[in-house]
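S.K.: what follows is a predicted structure for the sequence shown.
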Amino acid sequence: MSFHDKFISDRSKARSHSHFTLNQTAKTTKPHSNPIFISGGLPNPIGFPIDEITVNLTTSPNPRPRFVPAATLFSKPGLVEFPDITENSTRLSQNLKILKFAESLETATNGNGGQLTLERSLQYGEQDGHPQLKKFVTALTKRLHPPKLDEKDWNVIITNGGGDGIHKAVDLLINPGDHVLVEEYCFSPSFDNIKSVGGILVPIKLDYDEGLDVTGLKRILENWDEAKQGPKPRVLYSVPSGQNPYGVSQSLERRKAIYAVLKEHGIVIIEDDPYGALAYESYNKKFTNGNSSKSLNTPEKAHDESVDSEARESDISKADIDHYTSLIAPSYLTIDDVGLVVRIDTFSKVFSPGLRLGWIVSHVNFIEKLSLYTSLSTRAASGVSQLLINNIAHSWGLEGWLRWCLLLRNQYLERRNHLLAQLDKLDQSKITYITPVCGMFVSALVHFDKIASSSFNGVTLPYQSRLVELGIEEGVLIVSGSNMAASEELRQTAKFIRLTFAYEDPDLLDEAIKRLGKAVDRLFEEGEIKQK
């Protein structure tokens, strides 16, 4: 115990963080001199829609125009009107000029055409986000995930990225000692968030088709013994689209079934959706597995089996956009009629993670409390981040934004197909995979049980750890499924490793999977690992 421990709050002492991409390895592990990165979930820089930023600096204090009243900086009801976000858009490949001041009183008092000025964005901002940006994310939500609630009953708040949204939602809903329903394998920093406020994780089984298992959810809730276990869970945390790590998405039918259970038992869902815009067509290889009796990869259309990642903006038609948006799984907002959804969204995967900007959509009663916590913690999100995204989004319009998302999605789709084609070349008796329909990741199923079939007791952790070490030696960085487990039992028995196709170029993905194949072969050749 250090001198300072007596000053630190119990809440602070209870916090922990162990990112799933970090692995402990034996001292004898010899790292490859040129490793390939298919572990962490870094978005590819092709998804940053800014080629260059030029900043013109002033040489002396520059007074604001007297014709623009200071009151026009703020969105007072009846004073400032913001234009609608239309389906029409300008070209994506344009130069965007950002002004320090509004050019006239008229433009200032009608919201400056939806654009933020430097004067506004570099100033203290509203804690809920600039009204212009809130207008855009509201329009985007209505376009892709129209809430079932009356419009007066829901609202949005701008956050400092998805992680900030998760933290604030967890703070809003979970008390110390609360049991919280979570997916058995998921984004582990969210588990840390839940535990940091005193929440107790209750893992729900996942299947390889659509993720969260309805039967498993019902079984836990219907058999809950409050006398022995305490109060029934009131919160579910889920990544329903592009589930991390499995890459599967819940269908509308699955979501309706899950929502019915949540509504029956009075449970709020934290719907974390960072990957929803990266929705894909099917892959053309048949695959079945022990958790599913159906094929995950039946082609929907012949043209869906390949993608032209070199397609330009001019090649994208409205029909293409409509087809793309039809692939995006609908949010729980679209079926929630009482306000049980706190939806967390982010710009990280389709614009830039470094800008640290996202938003939450929920019932106005929840948004009010989130706004209060924001005023006491982070305050407003970065004005510069809001400026860049807002002004680009307003200049593109909704159609232009979706056109950009589709062009980016095509790049990731090509990488996904490329990685899966390389995995198809490996020994399928040793390693197979779950085909992702959304997101940035592939879960590869390693058949650890075949290494020592006569003595295998279901414990995979020693084999997981050894495979990570062999990957490091062969020069391929992967994520152990054990690192994404919601309980110690699940950590000991994880059957998968997680790979990403997002960051590396296709030629390096080829080499990465060759190296992975060598690591898997070495693991099987080494044979049984004696349990301690």
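M.R.: Perfect, thanks for sending it.
S.K.: okay, CA-based contacts and neighbour counts for the rest of this
M.R.: Will do.
S.K.: give the burial count for Pro305, as a bare number.
M.R.: Not Pro; residue 305 is Glu. Counted with other Cα atoms under 10 Å, the neighbours of Glu305 add up to 16.
S.K.: thought it was touching Tyr283?
M.R.: Yes - assessed by Cα atoms under 8 Å, Glu305 is found in contact with Tyr283 at 6.2 Å.
S.K.: mutual contacts of these two, please.
M.R.: Residues touching both Glu305 and Tyr283 (Cα atoms under 8 Å, 6 or more residues apart in numbering): Pro299.
S.K.: next, name the residue at the spatial heart of the protein.
M.R.: Nearest to the geometric centre of the chain sits Pro274, at 2.4 Å (Cα atoms, centre = their mean).
S.K.: host element of it?
M.R.: Pro274 is part of no helix or strand, with elements assigned from DSSP states H and E.
S.K.: also Lys263?
M.R.: Going by DSSP H and E, Lys263 is in helix 252-265.
S.K.: any buried residues in that helix, and which?
M.R.: Arg254, Arg255, Lys256, Ile258, Tyr259, Val261, Leu262, Lys263 (16 or more other Cα atoms under 10 Å).
S.K.: for the fifth one, what are its contacts?
M.R.: By that I understand Tyr259. Taking Cα under 8 Å, 6+ apart as the test, what Tyr259 contacts is Tyr332, Ile335, Asp336.
S.K.: take a look at this one as well, against the first:
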Amino acid sequence: MSVQQNGVVVHERPSITDIMERRAKAGRLVTGIAAVSDSDMFKAPTSGKPKAKNWDSHLSPESQGRPPCILKQASGYLKVPGMISLGGGFPSSEYFPYSEISMRVPTAPAFAETDPTQLVTIGKHDIRDGTSEYDLSVALNYGQATGSPQMTRFITEHTELMFNPPYADWQICQTVGSTSALEQTVRMLCDRARKDSILTEEYTFATALETIAPLGVKAFGVQMDGEGLLPESMDQTLSEWNEDARGARKPHVLYTVPSGQNPTGATQGIQRRRDIYAVCQKHDLYIIEDEPYYYLQMPAYKAQPTAPSSSDPTSVETFIAGLVPAFLSIDVDGRVLRMDSFSKVLVPGSRLGWITASAQIVQRYQRHAEVANQGPSGFSQLMLWKLLDETWGHEGYLRWLMDLRMHYTRRRDALLAVCDEFLPREVVSWTPPSSGMFLWMKVDPAKHPDYPRRSALDIEEEIFHHAIDNGVLCARGSWFRTEPGTPASEIFFRATYASASEEAMGTAIQRLSMAIRKSFQLQ
């Protein structure tokens, strides 16, 4: 539905009720092996929304040269009634050694390990028997690079619920996790021969840098503050770009982790995101929005909470409304490729995520996936679909995310409390994160007795090894520097509150404090 607000057309986000009514009207989803599907089969009507811009000028020659997979396209003929296939190399499900899979899962919204669970069973021929829309006979055979229609439908509806992209021709494509998606996306947009480069935060995800560098693409860092990437710094960097001095073309791609940024924990507010988007429009940058921690947005940290936070959402609508809008939600040009993943919110081992972008970009991504990995695992798709769609539904999954947010808030608060208690505040500072899994601690090298005779990097290394000797591992800030060859005048360490118990975190911070005090010769 579209409404007028101050003379501007606003397309309202659909509700869960709207989506389920649309499903009921469409009827039961029945698909066969390697069924062809896309988001347009499951989206609400997009009349009134503009089309995305054309991005030919941003695509690499490699991407533009990729033809469609002929054998994958031939699968489209299988939907013709009465068609007998002798064309595809699909093994018969008769010879699959899995007849049934059973799993115990929580019943929404009771997600604690101590709560009662329910047994969910997946059979080989549930579709044939009319007991489910997805089964082992289909999931365990070859599929399309975009993933199964069943998971495509759920993810498309989820994307509408959460982001409601403001242009018409958006699509989703399932991925083999976000690291694989990033590698394919960088190859799709950048080319070594053109001396392409990427702009990102001055400290960013180390694996992203390790993905970009071997492709012969340079990454350049933009200054940050407590809210993440600084749009003024980005604008100045691009406006003053000197190709000869930089050894690379002016960047036409921005890679950013807007929420709970890895490693700094910074979260861009809505105005910051709008300002960054405006700079990208000004300089025609394409945005890779990497958002594994988006749903782990938390209330502000209170050093001594006395009661449950009044900001804790009680309904899924309140939860959705409280999240900072994504770049995808303000993307009027179709210049954002958003990467989502189930890794941080369900199970990393599923290796299942998805991208959302314009139909043109998704098609180019799909052409690469067809010959790179042929799409995500059928086991992963079927097991997640059975949990998220058939068992929990959209509301159940959102309540899971609400519950997860509460647990990570408690873990964050526990880590911050022991930091307040034990770390030497005269040399260590930090900003409480409002999203994600990480605390970014700044150590002031200027207060070290041997500085500047010893470099900040040398002092960082000393603290790191003191900490290892004490039995605690923290990630060194230098591991995340986008431009490691430039001089460093600051020391950082990254700690996570995602895995260790609250008691173990307390012990770890005490050990880290001892390492810092030893290096700085503090009592």
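M.R.: Arrived safely, thanks for sending. The model shown is predicted, which means the values in this text are computed figures rather than measured ones.
S.K.: could you report the TM-score for this superposition?
M.R.: With the length set by TM-score structural alignment, normalised by the length of structure 2, the two chains reach a TM-score of 0.75; 419 aligned residues with a Cα RMSD of 2.7 Å.
S.K.: what sits against Leu457 of structure 2?
M.R.: Ser478, Ala488, Ile491 are the contacts of Leu457 of structure 2 under Cα under 8 Å, 6+ apart.
S.K.: which of those residues does structure 1 keep?
M.R.: With both residues aligned by TM-score structural alignment, their matches' Cα atoms under 8 Å, the contacts of these that structure 1 also has are Ser478, Ala488.
S.K.: which residue ranges form the helices in the stretch 1-150 of structure 2?
M.R.: 16-26, 61-64, 70-74, 126-129, 136-139, 149-162 (DSSP state H, counting those that start in this stretch).
S.K.: now mean neighbour count too, for those helices, in JSON lines please.
M.R.: Formatted as JSON lines, those follow (neighbours: other Cα atoms under 10 Å):
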{"stretch": "helix 16-26", "mean neighbour count": "13"}
{"stretch": "helix 61-64", "mean neighbour count": "16"}
{"stretch": "helix 70-74", "mean neighbour count": "13"}
{"stretch": "helix 126-129", "mean neighbour count": "15"}
{"stretch": "helix 136-139", "mean neighbour count": "23"}
{"stretch": "helix 149-162", "mean neighbour count": "21"}
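S.K.: just send those back as JSON lines, with distance to Gly32 of structure 2 too.
M.R.: Below are the helices of the stretch 1-150 of structure 2 laid out as JSON lines (distance: least, Cα to Cα, whole Å):
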{"stretch": "helix 16-26", "distance to Gly32 of structure 2": "17"}
{"stretch": "helix 61-64", "distance to Gly32 of structure 2": "30"}
{"stretch": "helix 70-74", "distance to Gly32 of structure 2": "14"}
{"stretch": "helix 126-129", "distance to Gly32 of structure 2": "9"}
{"stretch": "helix 136-139", "distance to Gly32 of structure 2": "6"}
{"stretch": "helix 149-162", "distance to Gly32 of structure 2": "10"}
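S.K.: of all those helices, which lies closest to Val217 of structure 2?
M.R.: For Val217 of structure 2, the closest of these is helix 61-64, at 14.1 Å, according to Cα to Cα.
S.K.: so where in structure 1 does that closest one end up aligned?
M.R.: Aligned by TM-score structural alignment, helix 61-64 of structure 2 falls on no residue of structure 1.
S.K.: what about the counterpart of Glu253 of structure 1 in structure 2, distance to Ala326 of structure 2?
M.R.: When structure 2 is aligned by TM-score structural alignment, the residue opposite Glu253 of structure 1 is Gln271. Gln271 of structure 2 sits 11 Å away from Ala326 of structure 2, going by Cα to Cα, to the nearest Å.
S.K.: quick revisit: what's the average distance of the helix holding Lys263 of structure 1 to structure 2?
M.R.: Superposing on structure 2 and averaging over aligned pairs (mean Cα distance after the TM-score superposition for structure 1), helix 252-265 of structure 1 comes out at 0.8 Å.
S.K.: ok, back up a step: so for Lys43 of structure 2, which of the helices of the stretch 1-150 of structure 2 sits nearest?
M.R.: Of all the helices of the stretch 1-150 of structure 2, helix 149-162 sits nearest to Lys43 of structure 2, with 6.7 Å by Cα to Cα.
S.K.: what residues in structure 1 pair up with the closest one?
M.R.: So helix 149-162 of structure 2 sits over residues 131-144 in structure 1, by TM-score structural alignment.
S.K.: centre of the chain to the matching stretch, how far?
M.R.: Put simply, stretch 131-144 of structure 1 sits 18 Å off its chain's centre (Cα atoms, centre = their mean, to the nearest Å).
S.K.: with structure 2 overlaid, report how far it is off on average.
M.R.: Mean for stretch 131-144 of structure 1 is 1.1 Å (mean Cα distance after the TM-score superposition for structure 1).
S.K.: can you name the residues in contact with that stretch?
M.R.: 75, 82, 84-85, 111, 114-116, 147, 155-158, 325, 328, 330, 359, 386, 389-390, 393-394, 398.
S.K.: before we move on, back to that, by neighbours, which of the contacts of Leu457 of structure 2 wins?
M.R.: Ile491 (22 neighbours).
S.K.: which position in structure 1 pairs with that residue?
M.R.: Using TM-score structural alignment, Ile491 of structure 2 sits opposite Lys495 in structure 1.
S.K.: wouldn't its match be in contact with His447 here?
M.R.: Yes - between Lys495 of structure 1 and His447 a contact is recorded at 7.2 Å, counting by Cα under 8 Å.
S.K.: residues that sit against both of those two, list them.
M.R.: By Cα under 8 Å, 6+ apart, no residue touches both Lys495 of structure 1 and His447.
S.K.: where along the stretch 301-450 of structure 1 do the helices fall?
M.R.: 318-327, 364-376, 383-423.
S.K.: which parts of the first one are buried?
M.R.: Counting neighbours by 16+ other Cα under 10 Å, one finds that the buried residues in helix 318-327 of structure 1 are Ile321, Tyr324, Thr325, Leu327.
S.K.: can the residues you listed go into CSV with extra columns for distance to Val239 of structure 1?
M.R.: Below are the buried residues of helix 318-327 of structure 1 laid out as CSV (distance: Cα to Cα, whole Å):
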residue, distance to Val239 of structure 1
Ile321, 24
Tyr324, 20
Thr325, 19
Leu327, 17
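S.K.: thank you, goodbye.
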